[in-house]
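Engineer: This is the structure alone, sequence omitted:
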C-alpha cells in the first residue's frame, strides 16, 4: 500500500513539474514567405524578418529602440579625418558550422557586397568603401572614399551581415551565420525552423527553437491565433480583428511604429508619368485617410514625403498633396489627358497593398484615371516591378530605416533621376553638425514632395498579436526583424 502511494505521489509530482515547466519553443506567424534566406542577396523584408539577429549578425546591430550597438565588432575607432574605421572584433565567435569568424570573413563579406557583380539589394550602402584591410585576425580597417557619419548604422542593416566564403554561395537555402539560432529546416510554402546554437558567443537565448509559419490569408491568420497554433504574429495582417484579441485575456495586442513608408510608387521613366503634372494629379486624387481607414482600419500615420514621422527631422508636408479631385482633373487636362488615361497597378500580396489598391483605384477613377489591377505574388513583384521596372503604379511599404537616399539612385525601380537631389544626399553623408543635417534633410523631403515622385500615403503601423505569456517581442520596428534574442515565456 505504501509503495503504491509513493509511486502515485511521484507521478503527480512529475506531472505538476511538467505543467509548470518553462516553455522554450515558439511559433511566429508571418504573412509573407521569404523568397530566399540570404539577406545579402535579396530585397524582400521577409528575409530579414526570419534571419536578422537570429541567424546572421553584422559588425553592428539595431536595438529595439532604434539605437545602434556593437555586434560582431566589440568596438571601433574613427580616424580624425573620418575616413578610416578600425573595427575590433569579438574573440571566440564561430559560425554555425563550427569554423572561426575572423577579420578575413569581414573583408570577404564587405568586398563581396560592393563587388561589381554583387547582387546585394542595398549595394549603395557599400559604395563609399575604398579599401578593406585585415590588420590581424581580430582587427579590420575600412577606409572610405569620403567621410560618412552614418557608416556604423549602414553596417547594422541586414544587407551587411557577415558571411563566410565557404558557405555564402548556399546562404539562400542553407544559411550559416554567427547568431544565437541556427537554420534547421525550410518546408517551402509552410515554415522555416531554427534551433538554438549551443556555441553562441553571447548570452544564450531563452528559447531552444523557433518556427516561422507562413500564413498569407488574414482569415486563416486569425483562426491560427485563436486556436493557439501561432504564439505570436508580430505583423498581424487582419487589423479589423484586433478588438477581439484586446478583449481576450489570453492575448496581448502590440501596437507600435515601423520604418515603413507606404507609397503609391510611380514609374518616373514612363512616358506618361515622366510629366510632373500627371504625378501631382495622382497625388491630389488620393485621400490618405480613406485608405488608412479602409485598408488599415485606422492604423497608420499620413505622410507627405518619404520620411518617418517619429524622426526629429521629419517635416509634415501632407497639405502639399492634399485630397483635391478638382485640382487633379485640372492638372490632367493641362497635361493633355482631359479625356482620361489608363495605367497599370501591380500589387504585391500584403494586406495594405491589396486592400489599399482597390481604394486607390476607385479614387483615381473619380478624376479620370482608370487602372488595370494585377495582383502579383511576392516573387513576381520582385521580378517584374522591382527588378524589371515593368509597371506604371504599385503600392509597397519601404521598411528600411532612414531610406530617403533611395531617391538618389536613378536605377532604382521608380527611376527618379535628379542630380540636385543626388548632390544633396552627398552633402548629408558628409555633415556631422545636427542643425546642418536637419536643414539638409528638410530640403531633401521638400524636394521629392515638390517633384511628386511618388504618392506618399502613410507610415505603416506595426500591429501585432501575441500570447500574453510572451515577453521581449519588439513593439516598434526600427528595422525589418523578428529579433528573438530577448524573447521568453513568463510561465
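Structural biologist: That came through fine. Model, not experiment: these values are computed from the prediction.

Engineer: CA only for contacts and neighbour counts going forward, please
Structural biologist: Will do.

Engineer: All the helices of the stretch 51-200 of the chain, in order from the start?
Structural biologist: Assigned by DSSP state H, counting those that start in this stretch, the helices in the stretch 51-200 of the chain fall at 103-114, 151-154.

Engineer: Might you report the residue contacts of residue 374?
Structural biologist: Shown in contact with residue 374 (C-alpha atoms under 8 Å, 6 or more residues apart in numbering): 344, 345, 346, 347.

Engineer: Closest one of those residues to residue 179?
Structural biologist: residue 347 (34.0 Å; C-alpha to C-alpha).

Engineer: That closest one: how many residues sit nearby?
Structural biologist: Residue neighbour count, defined by other C-alpha atoms under 10 Å, stands at 27 for residue 347.

Engineer: again with the one 5 residues further on
Structural biologist: Residue 352: 22 surrounding residues under other C-alpha under 10 Å.

Engineer: and what of residue 339?
Structural biologist: Per other C-alpha under 10 Å, the neighbour tally for residue 339 reads 10.

Engineer: quick one, what contacts the closest residue to it other than its chain neighbours?
Structural biologist: Nearest residue to residue 339 in three dimensions, chain neighbours excluded: residue 368, at 7.2 Å (C-alpha to C-alpha, 6 or more residues apart in numbering). When contacts are counted by C-alpha under 8 Å, 6+ apart, residue 368 touches 329, 338, 339, 340, 341.

Engineer: ditto for residue 233
Structural biologist: By C-alpha under 8 Å, 6+ apart, residue 233 lies in contact with 28, 29, 30, 225, 464, 465, 466.

Engineer: what about versus this one:
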C-alpha cells in the first residue's frame, strides 16, 4: 500500500514535499491576509464585490454536464474538488485530506475533511462521494465526465469519512482527472430535489454559494459563511459575459469590471501600456494546430503530410497572429510540461526540404481546404499557412464554420484539414489519449497506430513519472513523424485586472479561484 497522505504524485523527494506543503490552500492565502479584518472578510478599501468579465455566458453550471471552459470559471467558486493542483501542477489535498493507493495501483482510499457541509446544510461525507461517482457513471446521465471516470469499477463507503474507489485497471491519470469537474462534489439532496434543473440552482461545498442568474446578463455568488476552509475575502462575485473582446476590454479599463478571464492577443500591448490595469501571463498547457485527414487525398500520402509539417514557420505565426504571447509547438506538451521532449526541434519553415518531399509524394498541383472558426486569430493563422504553402506550390482554400458546425465536421470526418486545439489537462494523458488513441473520443481522423496505442496504454498504467516521461517523449516523436496533426502553437494563458485587484493566484489550468482575491 502506497500512502500519499495528500501529497502530489510526483512528490517523492523532500524538496517537492516542501514545495507542496508551502503551496497548500491555506498557505497560498498568506500573502493576501495583509488587509481586512482577522477573519479575512472584506477588503482594504471597503469594496466587497468582485466583477469578473467572462468571454461567454456559461451554458452549464452542473459540473457533471459541463463541456466548456467558461463554465469552469464559475464552477470553481461553487464546488470543491476531492483534490486540486498548486501553482506547479502538483496534486494537493482539497476535500480529500489524505489518500492511499494500493500496491496494484487499482484501489484509491480517500480520507475526507471533517465538518464539511454543502450549501444546503447537508453533510459532505463518503456517501456523497459515492453518489457523485455513480451519477457520472450512469449511462442514462450521458455525462461528459464519463470518459474521465470510466475506469472506476465500484465505489465503497468504508465509514463516514473514508471512501474507497476501485479501478478496473491501473490508471495513473486518475488523480489528475479529479482536479477538474470529475472531482467536483455536488449535493446529493439538491440533485435529487432539482433533477434536471440542478444547473439552475447549483449546490456544492465551495467558498461561494449560488445566489441568482440572469441569462446573458450575470451570475451572482456570495460568500458561504459555513465554509469548511479559510473563508472567502470578498463577499460577492458577479460574473458577466462579454462575447465581444473589445467591449470586454473597455469595461475592464473604464467600466465596472474588475478582471477578465480572456484577453485578446492584440490587446496585450494596450494593457501593458495602461496604468489602470495589469496583466498576468502564464505559459499555457494546451496546443493549437491542424488536424490532417489521412482518409482523404492529399493527406493519405505521408510524404505530403510531412512536407506540410516542415513548410510552416511556427515562429512567424506566433509573432504575427499571437503577438508573441505563444510558443511555437512541435508536440502536445509545452516546455513547462514534464512530458516535454526537448530533442524535438520546431520546424522553421524549410521550404527546400518541403519541396523535395512534395516532389517525392508524386502529387501534382496539390490543393486542400482548411476549416476554421470565424474568429480573427484563426482566420489570420489560415491565411499565413495559405501564403507559406503557396511558396512550395500548394493551393490552400479557407472555409469558416461556426464552432458547432466545425466540431460536427470533425466528428463526421468531413474535412481535409481543420484548425482545432485543446486547453490541456493536469495529467498529460488528458491532452493526448482522446486525440491519438485509436479509440479516442476526439480521434477525428480515426487514426489507428498500434505503437501509439501501446505507448499511451503503458503510460496510463505506470505511476513512475520518469518512466511515463520517456513514454511520452517517444509518443511525441511518433506523432510528429506521422504528421496527422500539425502542432503549431502553445498559447499563453492571460488574465487582466484593475491595478487594485490583488491576491490573484495564476494557476496553470487558467481557472480563477476568487476566494483569495482582495482589493487595495
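Structural biologist: Cool, the structure landed. Please read these numbers as outputs of a predicted model, since none were measured by experiment.

Engineer: Just among the contacts of residue 233 of the first structure, which is most surrounded?
Structural biologist: With neighbours taken as other C-alpha under 10 Å, the top of the contacts of residue 233 of the first structure is residue 29, carrying 28 neighbours.

Engineer: Wait, a helix at that residue?
Structural biologist: No. Judged by DSSP: H, G, I helix; E, B strand; the rest coil, residue 29 of the first structure forms no part of a helix; its state is strand.

Engineer: Pretty sure residue 380 of the second structure sits in a helix.
Structural biologist: Yes. Applying three-state DSSP, one finds residue 380 of the second structure inside a helix.

Engineer: how many neighbours does it have?
Structural biologist: The number of residues packed near residue 380 of the second structure is 15, by other C-alpha under 10 Å.

Engineer: can you pull the contacts of the spatially closest residue to it that is not a sequence neighbour?
Structural biologist: Nearest residue to residue 380 of the second structure, sequence neighbours excluded (C-alpha to C-alpha, 6+ apart): residue 321, at 6.2 Å. By C-alpha under 8 Å, 6+ apart, the residues touching residue 321 of the second structure are 265, 377, 380, 381.

Engineer: burial measure for the counterpart of residue 241 of the second structure in the first structure, as a count.
Structural biologist: With TM-score structural alignment as the criterion, the equivalent of residue 241 of the second structure in the first structure is residue 214. By other C-alpha under 10 Å, 19 other residues sit near residue 214 of the first structure.

Engineer: Surely residue 214 of the first structure touches residue 193?
Structural biologist: No. Using C-alpha atoms under 8 Å, residue 214 of the first structure is not in contact with residue 193, being 11.4 Å away.

Engineer: and residue 459 of the second structure, what pairs with it in the first structure?
Structural biologist: So residue 459 of the second structure corresponds to residue 428, using TM-score structural alignment.

Engineer: number of nearby residues for residue 190 of the first structure?
Structural biologist: Residue 190 of the first structure sits with 11 neighbouring residues when counted by other C-alpha under 10 Å.

Engineer: Tell me which residues of the strand ranked longest in the first structure come out buried.
Structural biologist: Counting by DSSP state E, the longest strand found in the first structure is strand 251-266. Residues 251-266 are the ones in strand 251-266 of the first structure that count as buried (16 or more other C-alpha atoms under 10 Å).

Engineer: Which residue ranges of the stretch 201-350 of the first structure form strands?
Structural biologist: Taking DSSP state E, counting those that start in this stretch as the criterion, the stretch 201-350 of the first structure carries its strands at 209-214, 232-233, 251-266, 301-302, 341-347.

Engineer: counterpart of residue 68 of the second structure in the first structure?
Structural biologist: In the first structure, the residue matched to residue 68 of the second structure (TM-score structural alignment) is residue 44.

Engineer: I'd say its match and residue 32 touch.
Structural biologist: No. Residue 44 of the first structure is not in contact with residue 32 according to C-alpha under 8 Å; the separation is 9.3 Å.
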